[in-house]
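S.K.: sequence and predicted structure below; questions after.
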Amino acid sequence: MPACPAPVFAIVVGELSGDTLGAGLIRALRQHYPDARFIGIAGPQMLAEGAETLCPMERLSVMGLTEVVPRLPELFRLRRQLEQWFVAEGARLYIGIDSPDFTLSLARRLHRRGLRTVHYVSPSVWAWRQGRIQGIRRDVDHMLTLLPFEAAFYQQHQVPVTFVGHPLADTIPMQPPTAEARAELGLDSSRPVLAVLPGSRSGEVRQLLPDFLAAARQVRARRPGLQIVIPAATPEREQEILAELTRQRMEGVQCVAGKGRTVMAAADVVLMASGTATLEGLLLKKPMVIGYRLGALTYRIARRLVKIDHVGLPNLLTEQPLIPELIQDQLTPEAAAKAVLEWLDNPDRVAALTDAFDAVHQRLRRDASATAADAVVSVLAAEPRG
């Protein structure tokens, strides 16, 4: 009997955080299918695992609701190209990773073409635009969630789901390597460290960094020995950060290419954009202040749709909100500086936060990449839905 050909997996990712998940999933799937192909849109980590990409991952990185409109023709064209490529190459299963507006619309088209479909990282359907659950139930054969409350939501709506935990919880040690990180960055271990993370997208840096830097300046005025470190997610973000530092004539700030996790590990407090990186901050047991701002029209639309009181993952995962959130007009340099100083001035509050974050870290440790791969294998082996 001839051997079955190695499967071709269609896989699409649009964010750096998703690239990390995709790389881990590819490694785990190769334990089942050593000769499998992975084709679609991939980031640098997935490319290092042998994935083939149609275009740079950054083509999918669009921030906001209204900001995407000028890009729609390009995104529709890209979706058609991917659909044609996947069908022509005989892909058997499609995995969309995060970026739900694009990846779920592609899942709908591919599901109609007979591909099995898996979505990795739940969209925030439990928080806003809950009507999307109908399309997910129709178009997605299996949902892979990183967080336990997300899996419960899908179970309630009869969507096949696996809570896989988070790969970061598997790889980040329970005890954060603060001393090692400070040594790697050349920081003085006797002086406090503020990490500033304005996001990985250009729009986030433009919206957040000016106020973040102004806040850091105010904190340093109260704590003259403060060390300020900013990791740049990409070379493009590094140029934007350096330009803003020059514009504000702010000296004595260390801008680091990459190394976001190392910078957070070294910090006493993190001032950061809302997003996936806040979970990394939680796993590193770091006090943080979350800030975010959208375009005015996008924010007005979002306010009508969002059905939760908090946006930061640390506040959603702990039993009570512990992290200050400064959203839209609440985000001012004065408010951010005050929140950072409250962490620096209250060690007992920091100790309580560490205990709460330890408990969450334990819950999220589930060997996520292997668990996700097992679920994908099961979907590939199952009969398609009728």
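M.R.: Here it is on my side, so go on. Because the structure is predicted, anything quoted here is derived from the model rather than measured.
S.K.: make it CA atoms for all contacts and neighbour counts henceforth
M.R.: Fine.
S.K.: the residue nearest to Phe153 when sequence neighbours are not counted and Gly275: what is the separation?
M.R.: For Phe153, ignoring the flanking residues on the chain, the nearest one in space by Cα to Cα, 6 or more residues apart in numbering is Trp126 at 6.7 Å. From Trp126 over to Gly275 the distance is 16 Å, taken as Cα to Cα, to the nearest Å.
S.K.: in the chain, spot the helix with the most residues.
M.R.: Taking DSSP state H as the criterion, the chain has its longest helix at helix 202-222.
S.K.: name the residues that touch that one?
M.R.: Contact with helix 202-222 is made by 63, 194, 196, 198-199, 226, 228, 237, 240-241, 244-245, 250, 271, 273, 291-294, 331-338, 340-341, as judged by Cα atoms under 8 Å, 6 or more residues apart in numbering.
S.K.: putting a second one here so we can go through both:
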Amino acid sequence: MSANIAVVAGETSGDLLASRLLSGLRPQLPDAHMHGIGGKHMAEYGFVSDYPMETLSVRGLFEVLMHYREIKAVQTNLSTQLLAERPDVFIGVDAPDFNFTVEQRLKEAGIPTVHFIGPSIWAWRAGRIKKIIKSVSHMLVIFPFESEIYQAANIPVTYVGHPLAEVLPLEPDMMAARKELGLPLDANVVTIMPGSRLSEINYNTAAFIGAAKLLAERDPSIRFVVPMAGSKQRDAYIQQVVQAKLMDVPVLLIDGRSHTAITAANSVLVASGTATLEVALLKKPMVIAYKQIWASWQIMRHMGYQPWVGLPNILAREFLVPEFLQDAATPLALADALWKQLHDDKLVTRLKQRFLEMHHSLLRDSARESAQAILQVINK
């Protein structure tokens, strides 16, 4: 069966998640033309990106406003293009603010739309369900508790499990990861992940590397690894480190290989987002932190429905790992929390067990499940 499939993924984590979906879909539709907006992982399955994915990789209300005209132009041009070519299905992968608008235009024109990864309406902005009803023909969700939310709204839904639960090993090999990165096998290693979006790097880096500086002063033998998603992220990171006068902090800056960097670590300092779940599935203690434009923070901090922002804590329904947001994310607070994880063996053992249980709960054949759901939508 030949098909025209349009897909939009808006950032590095979406590219990885979408690639799992395409890995199940490509064998079923070997001759399909798959295009839209995506990254290098999607390209491995013959996907062609019509626009740079980095255009959409902006987070925060005011950060988006600063890039509004550029993002809106891509959104309008893509929608017009797809309305003209009428793909067999449009798949929006995360990026709900961008994708729901495209999906609504396409659905109203009779083009079926699938949204992969429901937005966190169970955490904030529950009113989005009205927009979803207008935009989405079929929702694919990655957490089991989400299905009943969409069923109650009469939105067709399929729970497909979380693709990362399949990609990441149940028992990560720390020693192999350290050998790959040239790290001492017996050292304390902290991996620092300020984010994949440029806006995240700009706001998180100073506090994150400031924490590393304090830890290095307490114990000079601690090693620090900082994986970067791409050259633009690396440049932004270096710029922030220079501005903060933290160039003397000894870090191993690497391109990509974030999973290797996490696996090699004793503890991870990570920006809130999908990466927190990656850290949990790799069974690593973590400290979650996030900073953004002050005005965005003032709005968003009043929109949450639950006390957690990190995915591992949301899934556990408790503060398994500490979270430090905005002004609370000081270098000292982050350093103290990491120091505790580096020296509390009982805490580390408990966290690894909880994360293993979490891994099993999210483990399904997501590529097959999502591909099957999409094929059913196409065949309708």
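M.R.: Noted; the coordinates are in hand. Keep in mind it's a predicted model, so treat the numbers as computed, not measured.
S.K.: ok, now how distant is the residue nearest in space to the middle of structure 1 from Ala296 of structure 1?
M.R.: For structure 1, the residue sitting closest to the mean C-alpha position, by Cα atoms, centre = their mean, is Thr276 at 3.2 Å. As judged by Cα to Cα, Thr276 of structure 1 and Ala296 of structure 1 stand 23 Å apart.
S.K.: same deal with Val340 of structure 1?
M.R.: Applying Cα to Cα, the value for Val340 of structure 1 to Ala296 of structure 1 is 26 Å.
S.K.: please say which of the two ends up with more neighbours.
M.R.: Regarding Val340 of structure 1 and Ala296, a neighbour count based on other Cα atoms under 10 Å identifies Val340 as having more, with 22 against 11.
S.K.: and the more buried one, that one's in a strand?
M.R.: No. Using DSSP: H, G, I helix; E, B strand; the rest coil, the assignment for Val340 of structure 1 is helix, not a strand.
S.K.: in contact with the counterpart of it in structure 2, which residues?
M.R.: Taking TM-score structural alignment, the alignment pairs Val340 of structure 1 with Leu338 from structure 2. By Cα under 8 Å, 6+ apart, the contact set of Leu338 of structure 2 is 267-269, 286-287.
S.K.: which position in structure 1 pairs with Ala18 of structure 2?
M.R.: Matched by TM-score structural alignment, Ala18 of structure 2 corresponds to Gly22 in structure 1.
S.K.: I meant Ala84 of structure 2, not that one.
M.R.: The alignment partner of Ala84 of structure 2 in structure 1, by TM-score structural alignment, is Ala88.
S.K.: distance check, its match against Ala381 of structure 1.
M.R.: From Ala88 of structure 1 over to Ala381 of structure 1 (counting by Cα to Cα), the distance is 21 Å.
S.K.: next, count neighbours for Val287 of structure 2.
M.R.: By the criterion of other Cα under 10 Å, Val287 of structure 2 has 25 neighbours.
S.K.: so it touches Ala275, yeah?
M.R.: No. Val287 of structure 2 lies out of contact with Ala275 (Cα atoms under 8 Å); the separation is 11.7 Å.
S.K.: noted, bye for now.
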